[in-house]
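Asker: After the sequence you'll find the predicted model.
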Amino acid sequence: MNLSTQLHETAAKFTSKPAFIFMDHETSYAEFDHAVTQFADGLQSLGIKQGDNVALLLGNSPHFIIGLYGLFRLGATAIPVNPTYTPDEISYILKNGDVKAVITLDLLIPMFEKMDRMLPSIEHYIICPSEAVERPIPEDLLISGKMKSFTKIFALGSGTFIEPKTEDEDTAIILYTSGTTGKPKGAMLSYRNLYSNARDVADYLGINENDRVITVLPMFHVFCLTVSLNAPLLNGGTLVIIPKFSPKDVFHAAKKYEITLFAGVPTMFNYLLQYPEGNTEDFRSLRFCISGGSAMPVALLKNFEEKFNVIVSEGYGLSEASPVTCFNPIDRPRKPGSIGKSIIHVENKVVNELGEEVPAGQVGELIVKGPNVMKGYYKLPEETAAAIKDGWLYTGDLARMDDEGYFYIVDRKKDMVIVGGFNVYPREVEEVLFAHPDIAEVAVIGAPDPNLGEVIRCFVVSKKPSLTEEEVIDYCKERLAKYKVPKSIDFMEELPKNTTGKILRRALKNAVLQQS
């Protein structure tokens, strides 16, 4: 069930067909399969072996796909990381993930030069160009012997690599997701998890060799990994890779390559809808669109479908489930506001606090079971036991199911905020703000936003009356990824609390909702 092994079969069947297109350059399945083998062999020549953990800090590019599948072919474990994270966030994941090598962008060389002493387990930095022309690595970094170009590692491979045998339950990838304690947790996904979810999503949505998919969601994000990358490649489809989302580029690619499938978060659909030069004709080849990452407003869904005459199938997933568990069917009636029905081989149900299934229409916690459910959290046995009980993954999301088997997310059991499709936990931001010398108390919530779905809003009790909103936001910018930075700061004399002294985030959120 190793996706990289499966690639051999796909390449044999679709030898000359483009596997992906990047910057108007086509790479066939045969070329892709050969490149994966050669890169795996190059990694092995560095001493990277089966079971080693290797991080990928890359944007959307052939380097990411070849690197990912090369690691699968080698039997090493891939750890995709958002390259826009701050040094502290990246450092934590690399240390906690016992990373031996990093495949990263040349733009991040200065950061790793400063961080290297704090990362003793890392033996190699494999540098990829951030532009079309590869830039040389500075000589002072080459002296360390740790930094090598992707091209040189690729050249080390002979193409005669002998693949090690991988087991279905071996860990293929570790996806770090924010934890309620403020520290990210690494969800371990096996080869079976990744393969089964790619297969089942493709079967449910009918993704096949005739599909041309815009791959513009971040490849380091699990939504893209399964829906816009693994599922199409598993079935002989073609990826049209866009490095960074822009409505102009999406419309251009859709028309030029007669795109049949687009997957995005609601924010992207909103920008496409509002783009003045958006042409309905550019989307005429689309079979359907997929929305995930956060709930899509019903009005946005209807307006998008009406303007572009295309179906939008909304679904649900989480990193711990590889990620997809539900989708609205594309061949049967869809229900706006619903996350759809269980996909093939995956079971969803709504339960009470005792784990008992509740009747249709009643609210409870959504739990999931299937071959897509993670092995557990890396080095966190207690958190794993709390999340997976009797084979069921407890999502922490409150939901209800109607009498036709359609599920609806009602609320999040945990106080997670989704900013443009990215998960942010309030505690993570609060931990940063609590470290500020002039802040006494802080509470973080998600506030509605027409473009991003939600944004971070902070309520602060200051020790220093002169502390300004700008100072607090600048403080956060230095320590948090861009999407985690608060949009606004509200200064208060005191925060609402219950009798035990616990801050009442719900009271703050209700107040914000009343204002909007």
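Answerer: Received it, and whenever you're ready, just let me know what you need.
Asker: going forward, measure contacts and count neighbours with C-alpha atoms only.
Answerer: Will do.
Asker: Same question for stretch 92-99: list its buried residues.
Answerer: 93, 94, 97, 98, 99 (16 or more other Cα atoms under 10 Å).
Asker: Out of those, the closest to residue 507 would be?
Answerer: Comparing the buried residues of stretch 92-99 against residue 507 with Cα to Cα places residue 93 closest, at 33.4 Å.
Asker: all strands for the stretch 51-200 of the chain, in order.
Answerer: Counting by DSSP state E, counting those that start in this stretch, residue ranges of the strands within the stretch 51-200 of the chain are 53-57, 77-80, 99-105, 124-128, 147-149, 171-177, 185-190.
Asker: ok, second structure coming up, stack it against the first:
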Amino acid sequence: MSEQVLEQQAQLYARLDAELGIDSHCDLGRFEHLVAMAEHSFAEFPDRPAFSSLGHTLSYRDLDRLSRQFAGWVQHCTDLEPGDRIAVQMPNLIQYPVVTLGAMRAGLVIVNTNPLYSEREIAHQFNDAEVKALVVQANVAQTAAKVLPRTGVKYTIVTELADLHSPFKRFLINNVAKHVKKMVPPFDIPGAIPLNDALKAGTDRPLLPVQTARDDLALLQYTGGTTGVAKGAMLSHGNVVANVLQVDNMLETQPLDRDHSVTVQPLPVYHIYAFMTAMYSMLNGAHMVFIPNPRDLPSVVKTLRDYKPDIFCGLNTLFMGLCNNEAFRALDFSNLKLTLSGGMALTHAAAERWQEITGCPVSEGYGLTETSPVVSMNPGNRIVIGSIGLPLPGTLVKVVDDDGNALPPEQPGELCVKGPQVMQGYWQRADETAKVMDAEGYFRTGDIAKIREDGFIQIVDRKKDMIVVSGFNVYPNELEDVLYEHPDVLECAAVGVPDETSGEVIKMYVVSKSGKLTAEEVREFCRRSLTAYKVPKLVEFRSELPKTNVGKILRRELRDGEA
């Protein structure tokens, strides 16, 4: 029965692809690795704008030259070798593609690091990945400086906001940030190298050939997986290249002018969703405009006004915030052809409001860090609101019951994914990898979904315990592990509570030993070890927490009580 269901599903998707003009047999091996894809764009589109931020633009020729200089510094001024890990910790700045592409040209593996990470989170990631080099923005270097002595990092490169601007603008923007706005706390990192010094040192250095294979690691992208401590998803060059080409193929169904495409990207490029869209933009010689702080809605509106994009990337929280902004509603949206949504569930209200104001429908997709990230998306010629669309070309999906049997249409079960974008596994965690990969090579997402009669996929429920705050995954085990270190905490459990602004907020249930612990004391204790969005907004004290007969705390019972 299970094989019959999969065969019927395969026939359905073949028919849908034919109807919608999706080439399910597209060449996913067009490029051997990300460097080859980037160098293709450098050669094909040298004079087109590539990336912009804070009012300055790099062309593809600039990106080629600067990333080559960074690779030159790596190869000739350090003892870093291909395969070594380099952490990149910065928001959406044009320095990001320069550093990441330069590092990959030298054969290094990128470890994307959230600039908002706490000392504890940085230390875990750097030590787990055995990071040997770090590129960090000066604004957040103070936290990294406290951690570095406890890691194996040998080289630290520091960049300021406007390092790649013209000399006058660089001086003006960097000094205003440092001395007027006080955005750069003092820090001390012995031997730290300014980014521009590294680029200068790499000038005119020959780029030594690196033999990069499809299966070589490109990224260690950290995620909680389905639960627990953050793990590094091993994404190969082949994984990411395949996903870029899969998305490119699916976007053939959208009304885009590939030769004059402008994308505004407010989502953080260290997140795999935004990283992949940056690679997609490069593939087509497009222009991507970074927004360093998407919470600054006036800057988002100004960027949209100045650049008039035809592609906008966002998520439900941002769509709602912008739609409630008077200046946004007054913009000219005549160029906007595609709005992409991912990272959290898209609500009907947000989709309808966005289309009403902009005239552009929202195309929702679905993905995970472990799938590089995109699994499915709505094609431009058939958008079904409330669904995550159709599987990308070359991607197999199935919905299974608790025994692993494939389920027929309309029956909910765990969504499983197989395809060239699925990760190689979790870094140095074979046991965790075995928990999420089945014998046939399917990745078990932990999400409950159903495949509708029309073939579109619909998420029914999220991973059982994961909390999504403004598109960021938060894992209860991590929060509870931190709070259990408090001497007055006997028991605790974290759950997500629905919130109109951020999708969910974190609520922590606590049993205090003394009965005197306060909510603010709980939050303050969490702030010492956790990024701001992981700090519980709500705290409720109880005399005991619900448990199974073997003593496991029942988060679901607590969560259901909030419904």
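Answerer: Happy to help now that I have it. Please read all numbers here as calculations on a predicted model, not as lab measurements.
Asker: Let me see the TM-score of these two.
Answerer: Scored against TM-score structural alignment, normalised by the length of the first structure, the superposed chains reach a TM-score of 0.95; 508 aligned residues with a Cα RMSD of 1.9 Å.
Asker: which stretch of helix or strand covers the residue mapped onto residue 499 of the first structure from the second structure?
Answerer: Here residue 499 of the first structure is matched to residue 549 in the second structure, going by TM-score structural alignment. If you go by DSSP states H and E, residue 549 of the second structure is not part of any helix or strand.
Asker: Number of residues surrounding residue 549 of the second structure?
Answerer: 7 (other Cα atoms under 10 Å).
Asker: Tell me the spacing between it and residue 543 of the second structure.
Answerer: The spacing between residue 549 of the second structure and residue 543 of the second structure, counted by Cα to Cα, to the nearest Å, is 18 Å.
Asker: Look at the residue in the first structure sticking out farthest from the centre and give its secondary structure.
Answerer: Residue farthest from the centre of the first structure, counting by Cα atoms, centre = their mean, is residue 465 at 39.7 Å. With DSSP: H, G, I helix; E, B strand; the rest coil as the basis, residue 465 of the first structure sits in coil.
Asker: counterpart of it in the second structure?
Answerer: Checking TM-score structural alignment: residue 465 of the first structure goes with residue 515.
Asker: what's near enough to touch its match?
Answerer: Residues in contact with residue 515 of the second structure (Cα atoms under 8 Å, 6 or more residues apart in numbering): none are found.
Asker: again with residue 95 of the first structure
Answerer: Residue 95 of the first structure neighbours (Cα under 8 Å, 6+ apart): 119, 121.
Asker: try residue 548 of the second structure
Answerer: Residue 548 of the second structure is in contact with residue 554, counting by Cα under 8 Å, 6+ apart.
Asker: Kindly provide the distance from it to residue 466 of the second structure.
Answerer: Where residue 466 of the second structure is concerned, residue 548 of the second structure sits at a distance of 19 Å (Cα to Cα).
Asker: for residue 352 of the second structure, same thing?
Answerer: 27 Å.
Asker: Looking at these two, which one has more neighbours?
Answerer: For residue 352 of the second structure versus residue 466, the count of surrounding residues by other Cα under 10 Å is larger for residue 466: 21 against 15.
Asker: what residue of the first structure matches up with the more buried one?
Answerer: Under the alignment (TM-score structural alignment), residue 466 of the second structure pairs with residue 416 of the first structure.
Asker: surely that match meets residue 424?
Answerer: Yes - Residue 416 of the first structure lies in contact with residue 424 (Cα atoms under 8 Å); the separation is 5.8 Å.
Asker: Neighbours of the nearest residue to residue 32 of the second structure once chain neighbours are set aside, how many?
Answerer: Excluding the flanking residues, the one nearest residue 32 of the second structure by Cα to Cα, 6 or more residues apart in numbering is residue 214, at 5.3 Å. Other residues within reach of residue 214 of the second structure, judged by other Cα under 10 Å, total 18.
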